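>>> sequence plus predicted model, see below.
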Amino acid sequence: MRAIVYTQPGDPDVLQLVERPVPEPGPGEARVRLAYSGVNPTDWKRRSTADPGPDGQTPNQDGAGTVEAVGQGVDPALVGERVWVWEAAWQRPYGTAAEYTVVPARQTVLLGADPSFELGASLGIPFLTAHRCLTLGETVPDRLGPGTLDGRTVLVQGGAGAVGNAAIQLARWSDATVITTVSSPAKAQLAAAAGASHVIDYRREDVVTEVRKIAPDGVDAIVEVSPTTNAATDAQVLGMHGAVAMYADDSGAEITVPVRSQMVLNARWQFVLVYTEPRRAKEIAVEDVNAAVLDGAIRVGAEAGLPLHIFPLAETAQAHRAVEDGAVGKVLIDVTA
């Protein structure tokens, strides 16, 4: 099979297209013939710094394709099913930048006949991250679905990014009022297309003033992409018992939080990384995200506020570079091209 492999950490040029044997699924595993692979920031960050091991590493956690074989203990009825895959490369050598990957069967999720493989490959890390951010507070439920966030207000900082887009779509599916911030009119159009109720251009408007107009008592949850930059703002717009969920690290920067005001609110400031979050929280997120997909509530493409940038497998290095350089939208690899 064709696969992208790197044998040492470094810049995107360490990614090489090679021929590898088709992996065989072991007990409890499934082999998926991939159609698309999704690229996330954690993929290039791991490629840049982590030891790939003696046999090399195929990158990328997310993907979508068709189950071709299963190992012992897995229902053979899974063979032939269209699925989306999550965490393929987490502590495993077989990422999704290849014609095939092998993962634990529980990490294949039925996609159904209608949703596209492009959509399936765009789920995984962004949507599971967004789900965690929307459900870890004390005033919000731990499940998402129609009506579950009715009466709640969510602030998504950075609504034009992949996680921001996912948070907007999931929150709107759950009937929340969604406020989001962006840095330009073009990104405002993307956030509105995703379904945001209110869009604030933080370069032109005062975020605290505008949020307080919409939510005088503060917001219930904040999905935070840039905690170092936004901590002071978040502290001023958070409501009683609200939560700030921080899922990006600003390249290792630190944050300062006003203790007294947040103590009065009984506020929660929590870090989010899908790979190490509690297993049950992850299982719930997978179930809810897939329910949203099957409900027709999740979309991709410019009309959904998430432009797709598609590269062939041989150009995986360019795909990684695009994400590293901050491409707006979702970067995918067409494994079949």
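That came in fine, so what should we check first?
>>> from here on, contacts and neighbour counts on C-alpha atoms
Fine.
>>> so residue 192 belongs to a strand, correct?
No. Read with DSSP: H, G, I helix; E, B strand; the rest coil, residue 192 is helix and lies in no strand.
>>> what's the burial count for it?
Look at residue 192: counted by other C-alpha atoms under 10 Å, it has 21 neighbours.
>>> ok, it to residue 103 distance?
Applying C-alpha to C-alpha, to the nearest Å, the value for residue 192 to residue 103 is 36 Å.
>>> start to end distance for stretch 99-110?
Length of stretch 99-110, first residue to last, C-alpha to C-alpha: 19 Å.
>>> quick one: contacts of it?
Contacting residues not belonging to stretch 99-110 are listed as 1-3, 22-25, 28-35, 70, 74, 81-88, 94-95, 286, 290, 335-336 [C-alpha atoms under 8 Å, 6 or more residues apart in numbering].
>>> so which of these belong to strands?
Per DSSP state E, strands hold the following members of these: 2-3, 29-35, 70, 82-85.
>>> and these, which is closest to residue 111?
Closest to residue 111 out of the ones in strands among the contacts of stretch 99-110 is residue 83 (4.7 Å), distances taken as C-alpha to C-alpha.
>>> list the contacts for that closest one?
By C-alpha under 8 Å, 6+ apart, the contact list for residue 83 reads 64, 65, 66, 67, 108, 109, 110, 111, 112, 120.
>>> before we move on, the earlier item: quick one, which of the contacts of stretch 99-110 are buried?
By neighbour count, with 16 or more other C-alpha atoms under 10 Å, those hold 2-3, 22, 25, 29-35, 70, 74, 81-88, 94-95, 286, 290, 335 as buried.
>>> any idea how many residues pack against residue 327?
Neighbourhood size, residue 327 [other C-alpha under 10 Å]: 17.
>>> quick revisit: output the ones in strands among the contacts of stretch 99-110 as a markdown table; include the columns distance to residue 214.
Shown next, in a markdown table, are those (distance: C-alpha to C-alpha, whole Å):
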| residue | distance to residue 214 |
| --- | --- |
| 2 | 52 |
| 3 | 49 |
| 29 | 48 |
| 30 | 48 |
| 31 | 48 |
| 32 | 46 |
| 33 | 47 |
| 34 | 44 |
| 35 | 43 |
| 70 | 51 |
| 82 | 42 |
| 83 | 40 |
| 84 | 37 |
| 85 | 38 |
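>>> next up, a structure to set beside the first:
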Amino acid sequence: MKAITYRAFGAARDVLQVEDLESPTPGPGEVLVDVAFSGVNPSDVKARAGARPGVTKPPYPVIVPHSDGSGVISAVGDGVPEGRIGERVWIWNGQWQRPFGTAAEQIALRSEQAVRLPDSVSLETGAVLGIPGLTACHTVFSGDDIAGQTVLVQGGAGTVGYLAVQLVKWGGARVIATAGSGSLNRVRSAGADIALDYTTPDLAEQILDANNGQPVHRIVEVEFGRNAETDAAVITENGRINAYGSAKATTPPLPFYPLMFKSVTLEMVLIYLQPPEIRNQTIAQLTCALKEGALDCPIQSVYDLSNTAAAHEEVEAGGRTGAVLIRTGS
């Protein structure tokens, strides 16, 4: 089978290559997926570039990148029902703590990591669900019921934030979303009741004004370090902040007492490490939203397997309005 590989950290065009590898065989409890699309996420390009703290060399001699993908099950290992053959699926954690991910024509992995895709949902959308979809769903619904509440989505124009805005509306809550000035209409189109420019100096006051002077119940946070003071000012007592990123301030000071004296719950979300019972619940919620047509997952670009380096470069450039995919099948 053809696959994208790398053996050293570096620039995409320097280290990524197309290689012929032996097709995998599903072991006990595993399925073999003929991959149709592989999703390229910021975590994938950071891993290839060697940008993860404390990691100085690749953890495996040969790596096939990317954790997200979609395709069709073509074979099963012992203990997996043969009825799964032919099933359209989406993949999570394809290259998490293992060498071979979804940037290949086939992947063998545990049966539960290949989730049945609703008939109404495209394989392209399936390749967006592993990291962006599960992250958005968990940050929106982890904790208490959001129905009737007000949720602030910081960075609502990003891939995760855009999905989160839609999921908040589907969950029956009011949405205030922040974005850059050029992306405010984008978050409104996702369903935001109020869209605010996150660069404005009085953002906290604007958020409270937009909620009739009342603090918000929950915050879905893409840049915790940069926004911690604002979040502490606008969150309600016993509120919740679910943070999935802090790239612009990786070791931020924490406004501990402003948060403590509101008894705020702060959850750091790393979707790769969800316990099975929580992951299953998140998958069930995400599947329900998909079946009910509540989610639009924009695709910005689709590259051929041989042009994976360009896909990595597009993700690294930032400013995307949709997912970047690799077409791995014929």
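Nice, I can see it. Everything numeric here is computed off the predicted structure, so don't read it as measured data.
>>> what's the TM-score here?
The TM-score (TM-score structural alignment, normalised by the length of structure 2) is 0.92; 322 aligned residues with a C-alpha RMSD of 1.7 Å.
>>> give me the element the residue sitting nearest the centre point of structure 1 is part of.
Geometric centre of structure 1, nearest residue: residue 126, 0.5 Å, by C-alpha atoms, centre = their mean. Using DSSP states H and E, residue 126 of structure 1 falls within helix 124-135.
>>> what does residue 107 of structure 2 give?
Using DSSP H and E, residue 107 of structure 2 falls within strand 106-110.
>>> so how far is that strand from its chain's centroid?
Distance of strand 106-110 of structure 2 from the chain centroid (C-alpha atoms, centre = their mean, to the nearest Å) equals 20 Å.
>>> and stretch 197-205 of structure 1, by the same measure?
Distance of stretch 197-205 of structure 1 from the chain centroid (C-alpha atoms, centre = their mean) equals 23 Å.
>>> how long is it from one end to the other?
Stretch 197-205 of structure 1 has an end-to-end distance of 16 Å (C-alpha to C-alpha).
>>> look up how far residue 63 of structure 1 lies from the residue nearest to the centre of structure 1.
Going from residue 126 of structure 1 to residue 63 of structure 1 by C-alpha to C-alpha gives 12 Å.
>>> what comes up buried for the helix ranked longest in structure 2?
Ranked by residue count under DSSP state H, the longest helix found in structure 2 is helix 276-291. With burial defined by 16+ other C-alpha under 10 Å, the residues of helix 276-291 of structure 2 counted as buried are 279, 282, 283, 285, 286, 287, 289, 290.
>>> hey, where'd the helices end up in the stretch 201-337 of structure 1?
Secondary structure of the stretch 201-337 of structure 1 by DSSP state H, counting those that start in this stretch: the helices cover 207-214, 227-237, 259-265, 279-294, 316-324.
>>> structure 1: matching residues for the longest helix of structure 2?
With TM-score structural alignment applied, helix 276-291 of structure 2 matches the range 279-294 in structure 1.
>>> what does stretch 308-317 of structure 2 give?
Going by TM-score structural alignment: stretch 308-317 of structure 2 matches residues 316-325.
>>> ok so, going back, can I have the buried ones of the contacts of residue 83 of structure 1 as a PyMOL selection?
Filtering the contacts of residue 83 of structure 1 down to the buried ones (16+ other C-alpha under 10 Å) takes a single PyMOL command:
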select buried, resi 64+65+66+67+108+109+110+111+120
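>>> pull the most distant pair out of the contacts of residue 83 of structure 1.
67 and 120 (13.5 Å).
>>> three-state assignment of residue 18 of structure 1?
Taking three-state DSSP as the rule, one finds residue 18 of structure 1 in the strand state.
>>> which non-adjacent residue is nearest residue 261 of structure 2?
residue 237 (8.0 Å; C-alpha to C-alpha, 6 or more residues apart in numbering).
>>> what is the aligned counterpart of the one you found in structure 1?
Under the alignment (TM-score structural alignment), residue 237 of structure 2 maps onto residue 240 of structure 1.
>>> again, but for residue 170 of structure 2
Alignment note (TM-score structural alignment): residue 170 of structure 2 maps to residue 173 of structure 1.
>>> picking up where we left off before, out of the helices of the stretch 201-337 of structure 1, flag the one nearest residue 45 of structure 1.
Per C-alpha to C-alpha, nearest to residue 45 of structure 1 of the helices of the stretch 201-337 of structure 1: helix 316-324, 8.4 Å.
>>> which residues sit against the closest one?
4, 12-15, 39-41, 43-44, 97, 310-311, 331-333.
>>> check which residues of that helix are buried.
For helix 316-324 of structure 1, the neighbour count (16+ other C-alpha under 10 Å) marks 316, 317, 318, 319, 320, 321, 322, 323, 324 as buried.
>>> distance to residue 132 of structure 1 added to those, as JSON lines?
Output for these, formatted as JSON lines (distance: C-alpha to C-alpha, whole Å):
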{"residue": "316", "distance to residue 132 of structure 1": "28"}
{"residue": "317", "distance to residue 132 of structure 1": "30"}
{"residue": "318", "distance to residue 132 of structure 1": "30"}
{"residue": "319", "distance to residue 132 of structure 1": "26"}
{"residue": "320", "distance to residue 132 of structure 1": "25"}
{"residue": "321", "distance to residue 132 of structure 1": "27"}
{"residue": "322", "distance to residue 132 of structure 1": "26"}
{"residue": "323", "distance to residue 132 of structure 1": "22"}
{"residue": "324", "distance to residue 132 of structure 1": "23"}
